[in-house]
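Novice: need coordinates for the below:
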Amino acid sequence: MRLSLRPQRPVPDLPGLHGPVRVDPRTKNLTKRLRPGDVAVIDHLDIDRVSAEALVACRPAAVLNAARSTSGRYPNLGPEILVSAGIPLVDDLGPDVLTLVEGRQVRVDGGDVYDGETLVAQGTVQDEQSVATAMEGARAGLAVQLESFAANTMDYLRRERELLLDGVGVPDITTRLDGRQVLIVVRGYHYKEDLVVLRPYVKEYRPVLIGVDGGADAILEAGWRPDMIVGDMDSVSDKALTCGAEVVVHAYRDGSAPGVERVEKLGVPHVVFPATGTSEDVAMLLADDKGAELIVAVGTHATLVEFLDKGRSGMASTFLTRLRVGSKLIDAKGVSRLYRQRISTWQLLMLVVAGLLAVGVALASTAAGQTLFGLFGAWTDDLWSSVRVFFGGAA
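Specialist: Sure, this is the predicted structure:
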């Protein structure tokens, strides 16, 4: 497979694809500085859908993965999204590809990666056929993941029984949630589209806006300000953290919280919530425990494949958290696909005709309107008389 790309500066006339390299083992960190035409280097086992969509949005020249993009544990959707978008994906390059120097021009020729004339790493080029084959094999191994998921669910229930059943360990917060509706935003599937559709809801009901890590930035991008930010603070911007929202740092069950150091450096007041599971679970449990009337979730994980796609055994906690919150939780993920306002041309025409008829009836019921219709009728009679005379004379 040989690809070409116009380089940003002159390079030797050698076959393959050329571009400046951007290196980061964590995909979500890399996408913050990745630009169109860059060569992205990641170390991401089982590329998930959200990460793939973030990479596609950056429009890189190619994606070089030190790990296997599909390990066979479950049918992850990331590689298919990248390949379908026409972005070259080179797989299983090994740790040597991570040694490339940020910003240097590299060359990708098939599965070979060069820094100048030095061969740095060799991998496997993925295409539609190879991705489809890998997905088929992954579906066969899904039963093992189901058993692991069930075991993780029971383990979480044993460890967090008091939190789930009685709310033991939920910290006190200053944001009032009792009797109010809450909108929880996670940077997950279709969150941007769903936020656009939910704009009238936010305007009318004024829910409490809770951003889960990078979800706080999504709220800011939508033109609002988050009331609360929940998470381990690894993917939220300084702008969001200092916007005035209340900050709840998600800590490990042993009390250690890497995110605390960051918020303290920014001088942001915060509370700590130690809990097993994910930050979106913490946000839901917090809203439920503090008396939220309704919890609307955007971008959260709802299906089994999405849990596995997240790549964490702790995703089993989300399953039990949803059971705990119950009917007050409304999952808005995908609402943008469910509801699209469509008005056809004939409907618009009928609407105009109905409007004109309504105006006509209203005018006919008034003296001024009757006089206007009389003048219009006399004018049309004169016009038709003139037309008949014209054509009669021509004959």
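
Novice: going by C-alpha atoms from here, please, whenever you check contacts or count neighbours.
Specialist: Fine.

Novice: and residue 75, helix, strand or coil?
Specialist: coil (DSSP: H, G, I helix; E, B strand; the rest coil).

Novice: all helices of the stretch 251-395 of the chain, in order?
Specialist: Using DSSP state H, counting those that start in this stretch, the helices found in the stretch 251-395 of the chain span residues 258-265, 279-289, 304-310, 316-325, 335-338, 345-364, 367-394.

Novice: no no, the stretch 1-150 of the chain
Specialist: 27-30, 49-58, 78-84, 128-140, 142-159.

Novice: tell me which of the ones you listed sits most buried.
Specialist: Of the helices of the stretch 1-150 of the chain, the one with the most neighbours on average (mean count of other C-alpha atoms under 10 Å) is helix 78-84, at a mean of 22.

Novice: residues touching it, excluding its own?
Specialist: 46-53, 55-56, 69-70, 88-89, 126-128, 131-132 (C-alpha atoms under 8 Å, 6 or more residues apart in numbering).

Novice: OK, contacts around residue 234?
Specialist: 213, 259.

Novice: also residue 59?
Specialist: 35, 36, 37, 87.

Novice: residues touching stretch 152-160, excluding its own?
Specialist: Residues outside stretch 152-160 that contact it (C-alpha under 8 Å, 6+ apart): 164, 275, 276, 313, 314, 316, 317, 319, 320.

Novice: mind doing that once more with 6 Å?
Specialist: Under the criterion C-alpha atoms under 6 Å, 6 or more residues apart in numbering, residues residue 316 lie in contact with stretch 152-160.

Novice: quick check: residue 229 vs residue 256, distance?
Specialist: Remark: distance between residue 229 and residue 256 (C-alpha to C-alpha, to the nearest Å) = 18 Å.

Novice: secondary structure class for residue 210?
Specialist: strand.

Novice: that one: neighbouring residues, count only.
Specialist: For residue 210, the neighbour count with other C-alpha atoms under 10 Å is 28.

Novice: Provide a list of residues in contact with it.
Specialist: Counting by C-alpha under 6 Å, 6+ apart, residue 210 makes contact with 184, 226, 227, 228, 229.

Novice: could you also give me the structure for this next sequence, so I can compare it with the first?
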Amino acid sequence: MDKIQGKAHFHEKTKILANQIEKKQIAVIDHEDIDPIAAESLIKKNVKAVINLKRSMSGEFFHEGVKRLLEQNIKVFDIHPNSDIGKWIHGREIEINHNYLFVIYSQKKYDVGPLKEYNMPFVRLLEEKGKKNLPITFEKFSSNSISYAEKDLIQLLECWKKWEHGSALQGKDVLIVIRGTDYEKDLDCVKKYFIRNGNNISLIAVDGAANEMLHKDMHPDYIIGDMDSVSSKVLQCGAKLIVHQGAKGHSPGMQRVKDHQLSANTVTFIGLSEDAAIAFALKEGAKKIYLLGGHRDMEEYLSKGRKGMGSSLLIKMLAGSKIIDLKGIHHLYDNSRKSQSLFWHFRKIYHSLPFLRGSKSEKEMREMKA
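Specialist: Here you go, the predicted model:
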């Protein structure tokens, strides 16, 4: 293996690291089972390599985070044995050579420890292990979700009763955007085919999704969350800021808002910030709630370190038919474009070959297109 040299950048939260790290640096993360959205955020920053203080892929369940990084020729390593060296090597020049990590200091190399490298055969082995574990993992996840939902129900109802109804979204359609798997592709699709000037639709970004929305020139009306992954520029974009605090009133995001000399409202609600965003839309009288990028399956919750999805089950039951889930909608339009491309390719061949033109009428060709 060729040696890899670069400046290390560490943060406990991958989503924050992805906002801070510069291109061609080496990402040092603390992330058990790298999920696809975390992988994509590192790919966008064109990192040289990823060093993980935890297991990048445990094999306990199936996910594609490591695979996506390797497909983009980004090396992935776990530090072995698990080590707490992230803060120490942050900002320092490091070198990866023959699966060993070195720190370069005063023109000298210091041995930090061995690394475990991931490659495609090893990833496929772990994928198979994850698939075999599915029945057991699903049973645990389902039991946890039901158990958590029973415990969360009382708190959810308390939060709901204390939350006064408003009219800010009365009769409006609402698009809530969350940093879920492939949400950027879904956002491109929605912007192209659904969002039009004059549409009576309000845009709500959940935390770091606001960064991508502004990048795509979609200005959110509201940003809801703990604000930790929202860039400073986006915080000041003019959107109304709503800091999500837990049922016990803990809201670390408010300090960040104050640090930027901005003001924000708070909402007290259990669960994820996307759950709070749905509750906000309901309380403010939204007509329909279009959910883009929302977490909805076992893999996504486990990748976030959550062993169940109790509060999310409850809020979606509460919202009922008002929610329209747009997750993965880009696949529909990708397939549509492929079909159109095949048609025009065949039409070009048809017009270039006289014996084909003589065998099919224009009417038949139009029927084929239809």
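
Novice: please state their TM-score.
Specialist: The TM-score (TM-score structural alignment, normalised by the length of the second structure) is 0.82; 337 aligned residues with a C-alpha RMSD of 2.6 Å.

Novice: in JSON lines, list the helices of the stretch 1-150 of the first structure along with distance to residue 347 of the first structure.
Specialist: Formatted as JSON lines, the helices of the stretch 1-150 of the first structure follow (distance: least, C-alpha to C-alpha, whole Å):
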{"stretch": "helix 27-30", "distance to residue 347 of the first structure": "45"}
{"stretch": "helix 49-58", "distance to residue 347 of the first structure": "36"}
{"stretch": "helix 78-84", "distance to residue 347 of the first structure": "37"}
{"stretch": "helix 128-140", "distance to residue 347 of the first structure": "42"}
{"stretch": "helix 142-159", "distance to residue 347 of the first structure": "48"}
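
Novice: nearest to residue 245 of the first structure, of the ones you listed?
Specialist: Relative to residue 245 of the first structure, the nearest member of the helices of the stretch 1-150 of the first structure by C-alpha to C-alpha is helix 27-30, separated by 22.8 Å.

Novice: which part of the second structure matches that closest one?
Specialist: Under TM-score structural alignment, the match for helix 27-30 of the first structure in the second structure covers residues 14-17.

Novice: that stretch vs the first structure, mean deviation?
Specialist: Compared with the first structure after fitting, stretch 14-17 of the second structure deviates on average by 1.6 Å (mean C-alpha distance after the TM-score superposition for the first structure).

Novice: what sits up against that stretch?
Specialist: 11, 229.

Novice: please repeat the previous calculation with a cut-off of 8 Å.
Specialist: Counting by C-alpha under 8 Å, 6+ apart, 9, 10, 11, 27, 29, 30, 31, 38, 41, 208, 228, 229 sit against stretch 14-17 of the second structure.

Novice: save the residues you listed as TSV, and put in distance to residue 337 of the second structure too.
Specialist: As requested, those are arranged in TSV below (distance: C-alpha to C-alpha, whole Å):
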residue	distance to residue 337 of the second structure
9	40
10	41
11	40
27	36
29	38
30	39
31	36
38	28
41	26
208	30
228	37
229	34
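
Novice: most neighbours of all these, which one?
Specialist: Highest neighbour count within the contacts of stretch 14-17 of the second structure: residue 27, with 29 neighbours (other C-alpha under 10 Å).

Novice: which residues does it contact?
Specialist: 8, 9, 10, 17, 21, 42, 47, 48, 49, 50, 51.

Novice: which position in the first structure pairs with the last one?
Specialist: To tie it back to what came earlier, the one meant is residue 51 of the second structure. Counting by TM-score structural alignment, the partner of residue 51 of the second structure is residue 64.

Novice: does its match touch residue 90 like I think?
Specialist: Yes. Using C-alpha atoms under 8 Å, residue 64 of the first structure makes contact with residue 90 at a distance of 5.0 Å.

Novice: when these two are compared, which one has more neighbours?
Specialist: Between residue 64 of the first structure and residue 90, counted using other C-alpha under 10 Å, residue 64 has the larger neighbour count: 30 against 26.

Novice: who's in contact with the more buried one?
Specialist: Residue 64 of the first structure makes contacts with 39, 40, 41, 42, 89, 90, 91, 93, 97, as judged by C-alpha under 8 Å, 6+ apart.

Novice: could you report the distance from it to residue 91 of the first structure?
Specialist: Taking C-alpha to C-alpha, one finds residue 64 of the first structure at 6 Å from residue 91 of the first structure.

Novice: count the neighbours of residue 310 of the first structure for me.
Specialist: By the criterion of other C-alpha under 10 Å, residue 310 of the first structure has 19 neighbours.

Novice: ok, now residue 351 of the second structure?
Specialist: 12.

Novice: what's the nearest residue to it if we skip its chain neighbours?
Specialist: Nearest residue to residue 351 of the second structure, sequence neighbours excluded (C-alpha to C-alpha, 6 or more residues apart in numbering): residue 357, at 6.2 Å.

Novice: so what does the one you found match up with in the first structure?
Specialist: Per TM-score structural alignment, there is no equivalent position to residue 357 of the second structure in the first structure.

Novice: tabulate the helices of the stretch 251-395 of the first structure (a markdown table), appending distance to residue 271 of the first structure.
Specialist: Shown next, in a markdown table, are the helices of the stretch 251-395 of the first structure (distance: least, C-alpha to C-alpha, whole Å):
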| stretch | distance to residue 271 of the first structure |
| --- | --- |
| helix 258-265 | 9 |
| helix 279-289 | 12 |
| helix 304-310 | 26 |
| helix 316-325 | 21 |
| helix 335-338 | 33 |
| helix 345-364 | 54 |
| helix 367-394 | 69 |
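
Novice: no further queries at this time; thank you.
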